[in-house]
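*Asks:* quick check, what structure comes out for this input:
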Amino acid sequence: MGGLAVTAAAEPVWSVDPRTGKRREQVTAEAAPADVDAAVTAAAGAASALADLAARAAFLRTAAELLEGDAERVIATADAETALGTPRLTGELARTAHQLRSFADVVDDGAFLDVVIDHADPAAAPAPRPDLRRTKVPLGVAAVYAASNFPLAFSVPGGDTASALAAGCPVVVKAHPGHPATSELTGALLRRAAARAGLPQDVVRVVHGFDAGVALIRHPLVAAAGFTGSVRGGRALYDAAATRPRPIPFHGELGSLNPVLVTEAAAAERGQDIATGLAASFTLGAGQFCTKPGLVLVPEGTDGDRLLITLTDAAREVPPRVLLDSRIREAFLAGVRERLALPGVTAPVEPGEGEGLDVRAGFLSVPASLLAADSHAALTHECFGPVTVIARYGSPDEVEAVLAGLPGNLTATLHLSTAEREGGHGAAELVARVSALAGRVLVGGWPTGVAVTPAQHHGGPYPATTSPYTSVGTAAIERWLRPVAYQDTPAALLPPELRDDNPLGLARRVDGRREAGSGAAARLG
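*Replies:* Okay, here's the model as predicted:
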């Protein structure tokens, strides 16, 4: 269904039910190098059609409509392969459709081109100024590596695909092995949407298989890549992208601990509420969110003890859940065993195996003073699944020592008292301190759940991401564009958005002044 030709000797790709561990069906076959080449070459050949802004926006909106129109089948297929459940997947489908429509609006508006025009000025000091006009152009074919934990929103029809298409880049998606049937189904819907919008279906292609992912990042026609997954897999692809004869941008989301700091005053003021919220957050989706709070700094003493008692009760009430696949389950169990074997680590509620393929949620506890030791480094790295680490601190110095040893993160959360939220007791300094660790800082609340808005930033210092860009929100389009300046170029040779008569009706900056647009970009194409 993804337009993939396969060879007779190709390995089969199976859809597996994570609830039973049994194969459901053979979906397709792994792509051989020739298949990857055919997919990328076809996508590159379709790139010129995406120059039509009107067709581009119509394509994205039609894709959203087709996904919603086939929602029952899409959700049932995704649930059969991921065990995420109908309610969660219903929300994820709504988010996916929203992302597609949001990027269609971005194309309509045209501001993503960031048009700047500086007319020639022979009298400019210290030297005459030539006519300079800058816009942004698509990089070319984008390779997208689908995520395991979001079979829709971060996979074939997800944000990487939507943002790349909005930028004018055709996409070749390397499907995740955990949900191949969902990938094929949604890929077919995207290709159908392209045809309805008058575009070649090859603006979206889907390939399967580990070797296909390696061949994809090395293909000379691939101009950029987006990835969501493990540190190990992402780093290997990142290195491959950097060591190509012509290196390409690699926008990888690799892993995040998402630390939380509960101040002494906050624990005293509302420790029970914090504990209840934490239990719900680190077990949401069986702990399989990239924004799961994986390390929580809690004060020693009576108020911290009360918080842990509430957390213990809440965690024990969480029912066992099935994880996305057997590999993730084994990695979770191994990660818990590794951490429990460390000196000083206890498990007030021990996470581990449940009945059948279920796993139990739980949390670990450790003195914060031990986290500075190399022997305890595992506690400061993500363990994917329903577990978090509570680090008990006795002083601000212990808090700073922990923060100083943390890698980069997607999020960092502060739980403050009312007085601290109003600016007291060094709270502003705490906000500044954790801003160095993460791309999104929360004061109150929990990081699981990422709003898809223009102001959102889903990224952070390495290893959270390999580039400074966001993968959520409309600013994600920036990953797939590059600026080009035209000097003393005749009007007839300029792209439409750079001409003085502004035929696309874009908002622009001309000779240092902002000019409002008419919003005509997609209408005129």
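
*Asks:* C-alpha from now on. contacts and neighbour counts both.
*Replies:* Noted.

*Asks:* hmm, what's the outermost residue in this protein?
*Replies:* Of all residues in the chain, Ala123 has its C-alpha farthest from the mean position, at 48.6 Å, by Cα atoms, centre = their mean.

*Asks:* before we go on, could you also do this sequence so I can check it against the first one:
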Amino acid sequence: MAFIPTGKVLIAGEWQDGVTTFQSSPAHGPVHTFFSATLEQVNKACEAAEDAFWSFGYSSRAERAAFIRTIAAEIDARIEDIVVIAMQESGLPEVRLRGECGRTTGQLRLFADHIEKGDYLDRRVDPALPDRQPAPRPEIRLMERPIGPVAVFGASNFPLAFSTAGGDTASALAAGCPVVVKGHPAHPGTCEIIALAIEAAIKKCGVHPGVFSLIHDAGYEIAHALVKHPLIKAVGFTGSLAGGRALFDLCAARPEPIPFFGELGSVNPMFLLPEAIKARAETIGQGWIGSLTLGAGQFCTNPGIAIVIDGPDAERFIASAVEAASKVGPQTMLTDGIAAAYRKGQARFEASNAVKTLYRTESEGRQALPNLYETTGDRLLADHTLREEVFGPLGLVVRVGSVDEMITLAKGFEGQLTSTIHMDDADLANARRLLPVLERKAGRVLVNGFSTGVEVIDSMVHGGPYPASTNFGATSVGTLAIRRFLRPVCYQNLPRDLLPEDLAF
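*Replies:* Next up, the predicted model:
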């Protein structure tokens, strides 16, 4: 029998009704009704998370690893139903969602492996120096400890890998932090079935039920109440700049300010150096469009801007990109609101005197087609709106007169998730000049690749200077993400029997 959502919220092991409701807006398939959480339910979820912390936060690494692996196994056991409801709600194709489900369970297992190794604890020991003059030194030890309950906001564009059991939840649980998830209203049914998998793992492993709660709301009141709750100690968020900045400001304005780890998107500029574009203009143009239009351009690492030195090679690149774009058919966007925002972004470009149209289409309803424009470096620097993200398959070519102008342009960009250099061996000297600028602007620098997508591995950074993210020292992808939910604690002169187990050696 196919999965049918109940529409309830999960509060510390209990599925509960709310008072008000909202309806899902699927790309296709049945519409379902969901309860919005009440302020009382938010409070109960946070109180339960705090209560759970006193056991879960002090559980062994082996116990937490087993729990996280059980969540992954429970998701695997429900994959057929997960794919069906996620396809209906998001409009994403089956192959993408099966892959994303694998990424979700893969990163859960990755964090289980990571905490078992113990390196993330960053244990440090300075032995006592009782004979030191003029004063002795006591023994001092350091270890990373979990910070407490964490609020996680699901992302619209990744209903699995960045949502209920996604990277924020996986890294928080691995750290020892209970989680309260605010499900995304674009895929509430998908949130519910993943929550069922987590609930099953909680019961199998005998974990405190307050370690995970799921709340819904189609508006803003519940989200604001969650980030302002005094028992929440950090927030993980993936979404728009406007929404993320509003929550960031709420976190900062609390009587006890807390860290807000928001990934807010970027335009991910590509810099096409002269020898590379001379040798591979057509190939780079085709590759750019493939990356730009993948998943209807609904990736935060979507390479929205290509900077190229004006001339015959630039013309070849543009012609190739336009030809490739003309072969891309309509794709379903994640929500009606995202589709409307994409059309609004296109209209902004159409109305600008600073841009020229290279390839124009008309997108209707929830469908999106690619659009390409061009401008100059001077105009891009003068008009900030041209450097703002348009979420969807819209690309901007920027013509510059020299590598020097390219570097000046790079310095004018705000923080980015990624920046890319396309180069050949003969471009090495110019690439060396460009790299220090891009290092300061982006969390990930690529050479001869396309930025769409990330690898879930130890060395990945998915973050960057503001406005790409709200904390330039953090990543939301890869095992380094666990550091967001830890803090160093120093233990001075404690007897061995009193030290935490992981530090008593």
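
*Asks:* with both chains overlaid, what TM-score comes out?
*Replies:* The TM-score (TM-score structural alignment, normalised by the length of the second structure) is 0.94; 491 aligned residues with a Cα RMSD of 1.6 Å.

*Asks:* confirm the residue farthest from the centre of the first structure sits in a helix?
*Replies:* No. In this structure, Ala123 of the first structure is coil, not part of a helix, as judged by DSSP: H, G, I helix; E, B strand; the rest coil.

*Asks:* quick check: the gap between the residue mapped onto it from the second structure and Ile215 of the second structure.
*Replies:* Under the alignment (TM-score structural alignment), Ala123 of the first structure maps onto Asp131 of the second structure. Distance, Asp131 of the second structure to Ile215 of the second structure, by Cα to Cα, to the nearest Å: 58 Å.

*Asks:* the stretch 51-200 of the second structure: strands as residue ranges?
*Replies:* Per DSSP state E, counting those that start in this stretch, the stretch 51-200 of the second structure carries strands over the ranges 124-126, 140-146, 150-153, 179-182.

*Asks:* same check, this time on the stretch 301-450 of the first structure
*Replies:* Taking DSSP E, counting those that start in this stretch as the criterion, the stretch 301-450 of the first structure carries its strands at 321-322, 346-349, 352-353, 358-360, 362-367, 387-393, 409-415, 438-443.

*Asks:* tell me which of those lies nearest to Val171 of the first structure.
*Replies:* strand 409-415 (25.2 Å; Cα to Cα).

*Asks:* chain center to the closest one: distance?
*Replies:* Averaging C-alpha positions (Cα atoms, centre = their mean, to the nearest Å) puts strand 409-415 of the first structure 16 Å from its chain's average.

*Asks:* equivalent range in the second structure for it?
*Replies:* Using TM-score structural alignment, strand 409-415 of the first structure pairs with 416-422 in the second structure.

*Asks:* mean deviation, the matching stretch versus the first structure?
*Replies:* On superposition with the first structure, the average gap between stretch 416-422 of the second structure and its aligned counterparts reaches 0.3 Å (mean Cα distance after the TM-score superposition for the first structure).

*Asks:* now do that stretch: everything it contacts.
*Replies:* 265-273, 276-277, 300-301, 431, 438, 441-451, 462-469 (Cα atoms under 8 Å, 6 or more residues apart in numbering).

*Asks:* just the buried residues from those residues, in ChimeraX please.
*Replies:* With 16 or more other Cα atoms under 10 Å as the criterion, this ChimeraX line picks the buried residues out of the contacts of stretch 416-422 of the second structure:
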select :265,266,267,268,269,270,271,272,273,276,277,300,301,431,438,441,442,443,444,445,450,451,462,463,464,465,466,467,468,469
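
*Asks:* map Ala464 of the first structure across to the second structure for me.
*Replies:* So, by TM-score structural alignment, Ala464 of the first structure is matched to Ala468.

*Asks:* next: Ala314 of the first structure.
*Replies:* With TM-score structural alignment as the criterion, Ala314 of the first structure matches Ala324.

*Asks:* pull the contacting residues for that match.
*Replies:* Counting by Cα under 8 Å, 6+ apart, Ala324 of the second structure touches 285-286, 289-290.

*Asks:* same thing with Thr28 of the first structure?
*Replies:* Contacts of Thr28 of the first structure by Cα under 8 Å, 6+ apart are 12-14.

*Asks:* got it, and Glu11 of the first structure?
*Replies:* By Cα under 8 Å, 6+ apart, the neighbours of Glu11 of the first structure are 29-30.

*Asks:* distance check, it against Val144 of the first structure.
*Replies:* Applying Cα to Cα to Glu11 of the first structure and Val144 of the first structure gives a distance of 21 Å.

*Asks:* what about Val322 of the second structure, how many neighbours?
*Replies:* 21 (other Cα atoms under 10 Å).

*Asks:* for Ala94 of the first structure, same thing?
*Replies:* Neighbour count for Ala94 of the first structure, taken as other Cα under 10 Å: 16.

*Asks:* quick one: map it onto the second structure.
*Replies:* Superposed on the second structure with TM-score structural alignment, Ala94 of the first structure falls opposite Gly102.

*Asks:* over to Leu190 of the first structure?
*Replies:* Match for Leu190 of the first structure (TM-score structural alignment): Ile198.

*Asks:* buried stuff in stretch 93-110 of the second structure?
*Replies:* 93, 97-98, 100-110.

*Asks:* which ones among those residues map onto helices?
*Replies:* Under the assignment DSSP state H, those contribute 97-98, 100-110 to helices.

*Asks:* show the contacting residues for Asp310 of the second structure.
*Replies:* Asp310 of the second structure touches 399-401, counting by Cα under 8 Å, 6+ apart.

*Asks:* now the residues you listed as JSON lines including neighbour count?
*Replies:* Shown next, in JSON lines, are the contacts of Asp310 of the second structure (neighbours: other Cα atoms under 10 Å):
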{"residue": "Arg399", "neighbour count": "22"}
{"residue": "Val400", "neighbour count": "20"}
{"residue": "Gly401", "neighbour count": "13"}
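
*Asks:* and for the residue mapped onto Val74 of the first structure from the second structure, the neighbour number?
*Replies:* Taking TM-score structural alignment for the superposition, Val74 of the first structure sits opposite Ile82 in the second structure. Close neighbours of Ile82 of the second structure, defined as other Cα under 10 Å, add up to 24.

*Asks:* and Ile82 of the second structure, how close does it get to Asn493 of the second structure?
*Replies:* For Ile82 of the second structure relative to Asn493 of the second structure (Cα to Cα), the value is 51 Å.
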